[in-house]
Structure formats: structure tokens, C-alpha cells
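Asker: Got a predicted structure plus its sequence, pasted below:
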Amino acid sequence: MLICLSASHKNSHFDVLEKLSLASAAAAQQITACHSALSGAIVVATCNRFEAYLDLDEPFGVSPMPAIHAAIDALSATSDVAAETLRDTLQLVHGNGVPHHLFAVSSGLESVVVGEGEIAGQVRRSLEQARSDGTTSPELERLFQRASQTSRGVKNQTGLGTAGRSLVRLSLELASSRVSDWAASRVLLLGTGRYAGATLAALRDRGAENVRVYSPSGRAVKFAESHGIAAVVEADLAREAARADLIITCTTADHFVVDAALLGTGRHALGQDAAAADAQPLKLCPIAPSPAPAETTFHQLIIDLGMPRNVDPDVTQLAGVALLDLETIRIHAPLEALNATSEARELVSQAARDFTAVSTEQSLAPAVVALRSHVFDILEAEIERVRSRNEHSAQTEAALRHLVGVLLHTPMLRSRELARSGEHDAYFDGLEALFGLKVERADASGPSARTP
């Protein structure tokens, strides 16, 4: 059975999402180790979403709740969020609801900004990470590969990609009320990961020319060279942060990269630089006292796109600093583009139905194999009996094998029909009633549900 434990901007507080995001790197391995029936786990962690997709290998009729509670307890232990809080917060989706949910997520239909494109790449990278960690499973592989195919189909066949705006572009739209001249603004980009490339492209679309980049992980020089901008080294960070008109953070660091202390240090350093410059003697200048330099006035906007937070909220205690974070951006998210969204949701629903149809057919595979094995065992025994009596001929054997194929044709068709209509039990019951074959039944997928 497929299960999804989901916390997002729709059902969770930002603080909980932040703690879950910090724990995301180790979450899948902790989950698969917490219960023997959990054969796979893939974690999707974005700036507004944390989801654990689980593959539960339990016989039909066995309750999944012990494994689900164990998974929640494992998340609690790794994230330092109380298990009770997680049970009250997490949405539980299971069975047939899981592919529909993931396909909608990967297509941008569940994002803060409906139609944003970054999520598809994040879903793809989550699968790659699970492969690297050894926590994926064949069914989760199929689920996530199908999710990527669906998101590409939505992008290519609907107007959702153009109707929706990315989180980066929405944040810059909100910033426009404070930025009078993008070309004249000094911009500091912190981070070279998730959103850095998209952020730089969006800045250039608005006319920003004076952009610098700093990376806590040391990748600023490489990023700067490949994008034609200047890199900032650690020693100059405080000054550059204080000098910038606009700071945009998008790092995966698990600590604050910008805080009031950093900006205060930078402002103090700039003041010293200005005082030192004024103290330099000027040749051929009239001997007259210079007026004391006026105190520098700072007007800075900081956009924090990091999850967990890259910017300490204490920056707003400094004069002239405004902070635009994910919580604020979420409040201003635009309404859906109704036509494009409707088309996209239909594509997602159809993809989910197709995925489920394949899954349900596969769920009857043990019964089909059992029937074929039973019938062919009888066939081989009859052929051997005929051979022992010297009554065997190639024509007789061919006729018997053809007859068995004809007789099995209808049961094979019925298996697919019954699987797609959800009547699995009828097939299992029929085999037991007619042939005495008792086959272990695979779990029947069900709809989504709320938390346990």
C-alpha cells in the first residue's frame, strides 16, 4: 500500500514545516528503519511542503496504523516536533489517493503559486536522493517516474505554466513597490542552490544589473563566473550585506545566514570606511573645517526564500530594514488561473486513474499466476500420462496446449475487468470455489483520509 504523510502551507504552521525541513535529509532512512513492513520511503521537502511517501508491505486485512504511527514517531524523533503535534498536523493520504496527490503536487497544482515550475525538479531530485540513500522501492520508483511524466504533460498541454508565476517572480513583484529603479539597485544574492539561477534570471528580466553572490558552501566563485556576476568572499560579507539595497536569500543552510549582528557589523564598517576617507588630507584644498558627515541612512529590503529560514527576524529591529519572508509571500499568492488549472487537474486525474489501473491489475497477478500454474500442471500431467501409454503425438500435445490457451483466455480478460472495477474479491473467491485455490490477497487501495 502507498501512503503519504503531508504537511504543507495549507495545513501546517511555518515553524513545524521549518523543523521538518531541517530533518528531511535523514527522515527517509529513519522511517524505513522504524517498522519492518515499511519497504520504502521518499521524502519531498520544499520551502512550503514536507511529505513522506511510504511503501507499506502488509498482507491484506492487516491494519496499516502501527506502521503509520511508527513513521510519525520516527519523524518526531528526527525533527524535534512532538508526535502528537504531527498527528494533529499531518494529512494522511493512502491507496489510490496517493498518485493523484503526488501528480497534483509535481504539476504545481498544490503550490503557493499555482503552476510554479520549480516543484517538478524538486520531486525528481527527491527520487534521486532516495536512490542514493537506498530507501526507494519498485512501486515508489514507478510512482515518482509517473509523476515526472505527468508534470511534463501538464506543462506541455495546458497554459498552467505560463498562467502561474514562480515563487521567485511573485516575491519580486511584491518587492517592486519598494524598488524604484532596478537598474540602479545594488543586489546581494545569498545562495547558489534551489532558486539561485531562477532568481538571477528574474532579476535580469526586471533590469537589475548590479548583482553579487555569496555562498555559505563556498560555491559563489563558480556560480558567479558561469553567470557573469561578481562573487563575495566571507571577509566582505558584512560590508556587502549592509551596502545592498536588496538581499535575496535562497540557501539550504540550516542556520541564519543574515541577522541583525551581521548587518550591524557591516554598517559599522561602512561608517569607519567613510570616516577614514573624510580624514584623508586633500591636496590644494582650502583650509577650512569640513562639516561632520551626516549619518548614513539605510533603506534595505530582504527577501528570504530559504527553508529553513535564512534570515533572523531580528533584522527588522534595525532602522530602514524590511523583511519579506515565505509566510508573507504566501498571503499574497495569486488566485488560480481557472481554465488552465481545470485542464491540468483533468490530466492529473486521468494519469492517476491510469496508474491505479495498472496497480490494481498487478494486485491480481498472484491469483492469475496461481490459476495458470494450476491449469498447466494439469496439462503437463495429462501429456505425461498419454506419453506413458504410448499414445502421444505432436498433434495431440499441440491440440491440448491450444485448448488450455483458449480456456484461459476468458479468465485472463476477466481478471483485468474485475481489477479495474475494484472487484478483486470476486476473482479470488471464484478461484477458491471452483479450483480450491487459496491465494494471499494483495491490499486493495483505498481513497485518501485525514490523519490517524
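Answerer: Great, that's in hand. Numbers count the residues shown, from 1 in each chain.
Asker: contacts, neighbours, all on C-alpha from now
Answerer: Noted.
Asker: helix, strand or coil for the spatially closest residue to residue 16 that is not a sequence neighbour?
Answerer: The spatial neighbour of residue 16 that comes closest, neighbours along the chain excluded (C-alpha to C-alpha, 6 or more residues apart in numbering), is residue 81 at 7.0 Å. Secondary structure for residue 81, judged by DSSP: H, G, I helix; E, B strand; the rest coil, is coil.
Asker: Identify the residues contacting stretch 111-120?
Answerer: 9, 46, 48, 105-109, 148, 151, 160-167, 170, 330, 333-337, 341 (C-alpha atoms under 8 Å, 6 or more residues apart in numbering).
Asker: can you do 6 Å?
Answerer: Contact partners of stretch 111-120, identified using C-alpha atoms under 6 Å, 6 or more residues apart in numbering, comprise 106, 108-109, 160-161, 164-166, 330, 333, 336.
Asker: Those in helices, which ones?
Answerer: Secondary structure defined by DSSP state H assigns 106, 160-161, 330 of those to helices.
Asker: which of those lies closest to residue 194?
Answerer: Lowest distance from residue 194 to the ones in helices among the contacts of stretch 111-120 (C-alpha to C-alpha) belongs to residue 106, with 15.6 Å.
Asker: ok, structure two:
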Amino acid sequence: MTVLVVGLSHRSAPVAMLERAAASGDDLVKLLHEVHDSTHVAETLIVSTCNRVEVYAVVDKFHGGVSDISELLARHAGVTLDELSRHLYVHYEDRAVQHAFSVACGLESMVVGESQILGQMRQAFRLAQAEGTVGRDLHELIQQALRVGKRAHAETGVDKAGASLVSVGLTIAEGHLGELSGRRALVVGAGAMSGLAVATLARAGIGEIIVANRTFDRARRLAEGAEAPARAIELADLTAALAEADLVISCTGATGLVIAAEQVPHASHRRFFLDLALPHDVDPAVGALPGVALAGLDDLRTAEEAAQALGPRAVEAVRRIVADEVAAFLSAARAAAVAPTVVALRSKAAEVVEAELARLAGRLPGLDDRDRAEIAQTVRRVVDKLLHAPTVRVKELASAPGGDTYAAALRELFDLDPKAPEAVARPDIEGSAS
């Protein structure tokens, strides 16, 4: 069983395709189980965000796993496999580990270094865990990826060098509106991205923040926690709020449009709409209204270069951390993979020793307890000394690439039951995301 990643992101696909492939709510749970129930997949989780949809899976066959997952993604997106395949990327074994760590550190994000992806990966893991589609291998991979992401942020500050999507959007907004300080902003939605928007607007000195959400209590809680004057409104009052706002940021999880062009009243002041949702919240026709500018995810595609220009040293430092962590993770995984074979070898040796001691007791019934104990200790000591050097050495050799061949050699040479190492290697995993 090995780890496979099949996905598409802002780097490989246009926003229109990402919108079709994105999954949330019941659709995400359904896709998760469809992947998990496919022929070649043993474990899976799905990371679906505004700029990436990635399936992480443990598979028994590479080609079979890629085929299963690609076909299910195409069916979910409502496109042909040929249409989707040109936008897909595939990572396997070592490269899958490197990709997971890079994603967690924000190196693969539209805005390099952004930290929101950590929460998104953690949420994906928890959903898969709750649905019973994740096991030992993905548990260890994702938990380590989350730790690597935290380490990268703590040691390099790359999450500060790379501005958030909201920050980049506000830079674009300033080009249209001018100084943002003292202006009125409307945030539509109350999820994680909306919380980030409210915090970023407060730091920008916005005069007032209005939060609109389908669930009023969530909007109220977000407004109450803002470090700027803020108030919550019902979604039914959205049209009136749109007339008042200078800046509108929409980032809901709705499956259809939230803001239609006919909902946006004419106003004497200039207005800027920032649509960070996937699928889009804002009708593209809004951008054609007098005095209105609209920016979406497509307009933020240059943000990666901007972030790297802000912090090239931090980005390079993160890449070194990822390389070191990948090497350590793979080395530990290879060493752990041989451990069950070593346990099986020692178990077989112990069984042989006990059988021979029992036979000796039958042949020499006159031995007293002291002599019998001394003989047993001597035989066990001899076996331990004979096995010590090869078992230590095979663990060392196993940590290098191709080290699994040494475990296979041990099983062949000592005629070990191949199921014995597997039984030791795969206990039930219980735990939660850190």
C-alpha cells in the first residue's frame, strides 16, 4: 500500500474547472465514500478549497488508483475524463509526501505562505476520520504535514511574508477606491475566510464592517469579535447593505449566486466587489455596473509572485525545511516498515528455543530446576547474540531508499509467515488531528 495524490489547483486549472470540481457538504461526503469504496483504494481524504481539489489516498496499485480517482472526480465535476485529465496532476510515494508537506506549508497556495491551508487540511482529516475513510498511513502523513506546516511558519515567518488572499484583494481594491481607511465594508458569509476578511479589514482601518450571513447568530458572533466597529444583519437585508457599502467581500459556501446584478442598487459612490468564493458568489454582470469593479480568484493569480517578492528568503527556508522533513519522514517510514519483520523473526526464534528446551526436558527428565534454568538462559543468550547484529543492521539499511528489499530477504531466508509482519504493522489507529 502506498500514498497517491490526484488533484487540480489554481496552477493547473482555470477557475471555471475548479468550480465544477469543488466539493462541500453532502457532496463532499458522497465523493469521499465513493473514492474509499473504489477497487484500489484503502484510505482516503479530500482537501477541497477555493483554489484546489486534491484526493489523498492509500492504494494497492498506482494505475488502478489513478484511474478510479480520476473517473470519480470527472463524474463529480460533470465533465468527461478527457476534459478533466488535462488539468490533473498526480504524485506517488515519495513525491506524494513532499507534495503534502509543501501544501501544508503554503508553498503550493495561490498566495505563498498563507496559513489558512493548515486549517483546511485539518478539517479534511477530521471529516475523513469521522466518516471512517482514513487509517494508519494517512493519519501519520497528514499529522506530520500539519506539524511541518506549523514549524515552517514558526521558524521562517513565511505566513507573514505571503499576504492572505484578502490582503491581496484589498490591494486591488485600493487601486479602485483609493484609501480604505474610514470606508464601509460588507462581508457576506461567516466561515473561516469571512473571519479572515473581517480581521484583515479591521487592520486596514475600515470605518465600519457589516456582516451578512444566512445564519444570523454566526454573523453576530463574527461581528462581535471584530477589532473594528461592526454589526450583523440578516441576509434578507443584503440589498440595502449593498447600497451602503464601498467594499463588498463575499466568501460563502453556497452552490449558486448569492449576489445578482439586479440586487446591486445604483449609487453615487464607487464600489468594489471581491469574490473569494468557489463557486462564485457574485454575478459577473455586477462588474459591468456603473462605478463598480469586481475581482475574483482569477484576478489574484499573480499573488504568488507578489508574495515571493515579499519574502524570497523565507520561501527558500521553507523549501529546505520541507526537504529535511520529507527525508526524515521517509527514512522513519522505511525503518518502521522493516520492524514487523524483525519482530516476526525474533518471535520465530523464541518459538524454536522453547520447542528445543521442551524436547530437552523430555530427554533429560532428571535435570533439576537450577540446571534447567541455566541451560535455558544460555540458549536464549546465544540466539539473542546471533540475531542482534543482523536485526540492528537491517533496520539501518531499511532507512535508505530501497530498504524494503532487506525485509523481504529476511522473510525469504528464514521462511517467515508474510502475514505475521502485517499483523504487527497494522494495529487499529485511534487519534485526532493536532
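Answerer: Ah, there it is. Note that the coordinates shown come from a computational prediction; the quantities given were computed from them, not determined experimentally.
Asker: TM-score for this pair?
Answerer: TM-score for the superposed pair, counting by TM-score structural alignment, normalised by the length of structure 2: 0.88. Supporting figures: 405 aligned residues with a C-alpha RMSD of 2.0 Å.
Asker: returning to what we had before: structure 2: which residue goes with the residue nearest to residue 16 of structure 1?
Answerer: Applying TM-score structural alignment, one finds that residue 81 of structure 1 aligns to residue 79 in structure 2.
Asker: what's around that match, how many residues?
Answerer: 15 (other C-alpha atoms under 10 Å).
Asker: ok, now how distant is it from residue 254 of structure 2?
Answerer: Using C-alpha to C-alpha, to the nearest Å, we find residue 79 of structure 2 at a distance of 21 Å from residue 254 of structure 2.
Asker: Most neighbours among the ones in helices among the contacts of stretch 111-120 of structure 1, please name it.
Answerer: The residue in those with the most neighbours, by other C-alpha under 10 Å, is residue 106 (29 neighbours).
Asker: so the nearest residue to that one once chain neighbours are set aside is in which element?
Answerer: Take residue 106 of structure 1 and drop its neighbours on the chain: the residue closest to it by C-alpha to C-alpha, 6+ apart is residue 120, 4.7 Å away. Taking DSSP states H and E as the criterion, residue 120 of structure 1 maps to helix 118-133.
Asker: whereabouts in structure 2 does that helix align?
Answerer: With TM-score structural alignment as the criterion, helix 118-133 of structure 1 aligns to 116-131.
Asker: Tell me if I am right that residue 6 of structure 1 is in a strand.
Answerer: Yes - when three-state DSSP is applied, residue 6 of structure 1 is found to be in a strand.
Asker: Just tell me what it corresponds to in structure 2.
Answerer: So, by TM-score structural alignment, residue 6 of structure 1 is matched to residue 7.
Asker: That match: neighbouring residues, count only.
Answerer: 25.
Asker: so what's the residue nearest to it when sequence neighbours are not counted up against?
Answerer: Computed as C-alpha to C-alpha, 6+ apart, the closest residue to residue 7 of structure 2 that is not its neighbour in sequence is residue 54, at 4.0 Å. Contact analysis of residue 54 of structure 2 by C-alpha under 6 Å, 6+ apart lists 6-7, 46-47.
Asker: In CSV: the residues you listed, plus distance to residue 125 of structure 2.
Answerer: Shown next, in CSV, are those (distance: C-alpha to C-alpha, whole Å):
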residue, distance to residue 125 of structure 2
6, 16
7, 16
46, 8
47, 8
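Asker: wait, residue 407 of structure 2 sits on residue 338?
Answerer: Yes - counting by C-alpha atoms under 6 Å, residue 407 of structure 2 touches residue 338, with 5.4 Å between them.
Asker: Could you find the closest non-adjacent residue to the residue nearest in space to the middle of structure 2?
Answerer: Residue closest to the average C-alpha location in structure 2 (C-alpha atoms, centre = their mean): residue 121, at 3.4 Å. Using C-alpha to C-alpha, 6+ apart and skipping the chain neighbours, the partner closest in space to residue 121 of structure 2 is residue 47 (6.2 Å).
Asker: again with residue 108 of structure 1
Answerer: residue 115 (4.5 Å).
Asker: Identify the residue of structure 2 aligned to residue 213 of structure 1.
Answerer: Residue 213 of structure 1 maps onto residue 211 in structure 2, by TM-score structural alignment.
Asker: what's the helix or strand where its match lies in contact with?
Answerer: Per DSSP H and E, residue 211 of structure 2 falls inside strand 208-213. Residues outside strand 208-213 of structure 2 that contact it (C-alpha under 6 Å, 6+ apart): 184-189, 219, 229-235.
Asker: Over to stretch 151-165 of structure 1?
Answerer: By C-alpha under 6 Å, 6+ apart, stretch 151-165 of structure 1 touches 106-107, 114-116, 340, 344.
Asker: which two from those end up farthest apart in space?
Answerer: Applying C-alpha to C-alpha across the contacts of stretch 151-165 of structure 1, the maximum distance is between 106 and 340, 15.6 Å.
Asker: Okay, now stretch 271-291 of structure 2: how far is its last residue from its first?
Answerer: By C-alpha to C-alpha, the extent of stretch 271-291 of structure 2 from end to end equals 6 Å.
Asker: That stretch: which residues count as buried?
Answerer: Using 16 or more other C-alpha atoms under 10 Å as the test for burial, stretch 271-291 of structure 2 gives 271-284, 286-287, 289.
Asker: Could you do stretch 136-150 of structure 2 as well?
Answerer: Applying 16+ other C-alpha under 10 Å to stretch 136-150 of structure 2 flags 136-139, 141-150 as buried.
Asker: thinking again about what came up before, per the alignment, name the residue of structure 1 opposite the residue nearest to residue 121 of structure 2.
Answerer: So residue 47 of structure 2 corresponds to residue 44, using TM-score structural alignment.
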